[in-house]
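Undergrad: here is my input; please provide its structure:
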Amino acid sequence: MADKVIYATYDDEQVLLKGAKDLVSKGIYIRDVYSPFPIHGLDPIIGVKHTRIAITAFIYGCIGLLLAVFGMWFFMIQDWPMNIGGKPNFTLIDNLPAFVPISFEFTVLLAAHGMALTYFLRNWTLPGVKARNPYPETTDDKFVMELHLHDNHDQSEAELEEMLKATGTTRIEAR
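TA: As a prediction, the model looks like this:
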């Protein structure tokens, strides 16, 4: 049997925020909230964990720095050394101050692009992938709370719907 999902629609984000606090204080697990804009303070209430994308940005930045330094050493010193403006390129250490801007820019380039690609892959928001949004109204003016019966096995569907009605929801739909 498939897991039954309950969607509660709200007209106001403050009503949804207060309702989420009430439900979580009663032990109800809220799977997700769909809204047209971020709701400040909702993440800690429904238990959304902090993202680890900063760690991936650091890793991609380190890879960018290593590739930049290796590339500059190989192209400017090993493969094709040139005397540019009276500054001979015989060692990397002698020319390191000239390589700092290039290293910085390549580090930022790889960190930003790697972070963006990681975000797209992690959230599966790629071209051609169907968006997972149960209510198209959430992109305009509605707020939807998603609860799964499996996550809240202590309560029945009727009990969950009664609790949701008490929070000020405008529409409840079970699928």
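
Undergrad: going by C-alpha atoms from here, please, whenever you check contacts or count neighbours.
TA: OK.

Undergrad: could you check how far Tyr119 is from Ala112?
TA: 11 Å (C-alpha to C-alpha, to the nearest Å).

Undergrad: let me redo that: Ala158
TA: From Ala158 to Ala112 the distance is 47 Å (C-alpha to C-alpha).

Undergrad: out of these two, which sits in the more crowded spot?
TA: Ala112 (17 against 9; other C-alpha atoms under 10 Å).

Undergrad: apart from its neighbours in sequence, what residue is nearest the more buried one?
TA: Nearest residue to Ala112 in three dimensions, chain neighbours excluded: Ala57, at 7.0 Å (C-alpha to C-alpha, 6 or more residues apart in numbering).

Undergrad: give me the buried positions along the longest helix anywhere in the chain.
TA: Using DSSP state H, we find that the single longest helix of the chain is helix 92-123. Buried residues in helix 92-123, counted by 16 or more other C-alpha atoms under 10 Å: 92, 95, 103, 106-112, 114-115.

Undergrad: I'd like to know which of these is nearest to Glu13.
TA: Sorting those by how near they are to Glu13, with C-alpha to C-alpha, puts Met115 at the top with 29.7 Å.

Undergrad: please provide the structure for the following sequence as well, for comparison with the first:
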Amino acid sequence: MSDHVLAWLRELGAREIAHPGGTLLAHLERVENLLASWGARPALRRAGLCHAFYGTDGFPRALLPLARRAELAAVIGDEAEEIVYAYAACDRTASYPTLACEEAAFRDRFTGHVHSPAPWLRRDLAELSAANELDLARIDPAFRDAWGAELRALFERLRGLLSEPARRECRTVLGDGEG
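TA: As a prediction, the model looks like this:
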């Protein structure tokens, strides 16, 4: 499946789209590999590889329009596509402050709808967010310098949703915030 997804990403131009640390394709592969190193289940790893298909709040360039969600689901599975959609739809400013709360107020930036995602999806969103941001912080010192303190604070708030390997990676890449 991964080979098919990689071929599709190349066909959609991800190899030519500039992104911190090289290309969008290189970033997507690093995120998938980071999630795999944390022991993430296959659906979350596939979502990591595809997390930018619809663009994101931080990277608006979409590879596919939302009208083609069924095509992505047919390739990576419904569960992985649901994670990709939620990650793309996440209005970070509105959603991140309460994501760790049982009754999170998740705002869909595409529809404006506010709801509380299931616990498993909140955990996946936190884990994928950590993998995405930590990849950028590791590969781009200027990004880490500009956003490191804010990311440390975010991941501390999301601590209960993150796996132990993700928490360790946060400390390794971002430091502990002391000194």
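
Undergrad: could I get the TM-score for this pair?
TA: The TM-score (TM-score structural alignment, normalised by the length of the first structure) is 0.20; 60 aligned residues with a C-alpha RMSD of 5.8 Å.

Undergrad: still on that earlier bit, elements contacting the longest helix of the first structure?
TA: helix 53-73 (3 or more C-alpha pairs under 8 Å, 6 or more residues apart in numbering; DSSP states H and E).

Undergrad: now with 10 Å, please.
TA: Counting contacts by 3 or more C-alpha pairs under 10 Å, 6 or more residues apart in numbering; DSSP states H and E, helix 92-123 of the first structure packs against helix 53-73, strand 87-88.

Undergrad: turn those into JSON lines, columns for mean neighbour count and distance to Ala166 of the first structure.
TA: Output for these, formatted as JSON lines (neighbours: other C-alpha atoms under 10 Å; distance: least, C-alpha to C-alpha, whole Å):
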{"stretch": "helix 53-73", "mean neighbour count": "18", "distance to Ala166 of the first structure": "37"}
{"stretch": "strand 87-88", "mean neighbour count": "12", "distance to Ala166 of the first structure": "76"}
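
Undergrad: could you dump those to JSON lines with distance to Pro44 of the first structure?
TA: Formatted as JSON lines, these follow (distance: least, C-alpha to C-alpha, whole Å):
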{"stretch": "helix 53-73", "distance to Pro44 of the first structure": "18"}
{"stretch": "strand 87-88", "distance to Pro44 of the first structure": "56"}
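
Undergrad: can you tell which of the ones you listed is closest to Met163 of the first structure?
TA: Each of these has some distance to Met163 of the first structure by C-alpha to C-alpha; the shortest is helix 53-73, at 35.5 Å.

Undergrad: and the angle for the closest one with helix 92-123?
TA: Counting by axes from the mean of the first three to the mean of the last three C-alpha atoms, to 10 degrees, helix 53-73 of the first structure lies at 140 degrees to helix 92-123.

Undergrad: quick check: next helix or strand after helix 53-73 of the first structure?
TA: The helix or strand immediately downstream of helix 53-73 of the first structure is strand 83-84, counting by DSSP states H and E.

Undergrad: grab the longest helix from the second structure for me.
TA: In the second structure, ranked by residue count with DSSP H as the criterion, the top helix is helix 119-139.

Undergrad: what angle separates the following helix or strand past it from helix 119-139?
TA: Following helix 119-139 of the second structure in sequence order, the next helix or strand is helix 141-157 (DSSP H and E). Interaxial angle, helix 141-157 of the second structure versus helix 119-139 (the same axes, to 10 degrees): 150 degrees.

Undergrad: who are the packing partners of helix 141-157 of the second structure?
TA: helix 119-139, helix 164-174.

Undergrad: and the ones you listed: which comes nearest Glu79 of the second structure?
TA: helix 119-139 (9.6 Å).

Undergrad: buried stuff in the closest one?
TA: Those would be 119, 121-139, for helix 119-139 of the second structure by 16+ other C-alpha under 10 Å.

Undergrad: circling back to that earlier point, would you turn the helices and strands packed on helix 141-157 of the second structure into CSV with distance to Leu72 of the second structure?
TA: As requested, these are arranged in CSV below (distance: least, C-alpha to C-alpha, whole Å):
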stretch, distance to Leu72 of the second structure
helix 119-139, 18
helix 164-174, 26
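
Undergrad: of all those, which one is nearest Val31 of the second structure?
TA: Ranking these by proximity to Val31 of the second structure (C-alpha to C-alpha) places helix 119-139 first, at 5.6 Å.

Undergrad: same for that closest one, what does it pack against?
TA: On the basis of 3+ C-alpha pairs under 10 Å, 6+ apart, helix 119-139 of the second structure makes packing contacts with helix 24-37, helix 42-50, helix 78-89, helix 141-157, helix 164-174.

Undergrad: quick one: it to helix 78-89, angle?
TA: Using the same axes, to 10 degrees: helix 119-139 of the second structure against helix 78-89 is 60 degrees.

Undergrad: still on that earlier bit, other SSEs contacting the helix or strand that comes right after the longest helix of the first structure?
TA: Following helix 92-123 of the first structure in sequence order, the next helix or strand is strand 143-148 (DSSP H and E). Other helices and strands packing on strand 143-148 of the first structure, by 3+ C-alpha pairs under 10 Å, 6+ apart, are strand 5-10, helix 13-25, strand 32-34, helix 157-166, strand 171-174.
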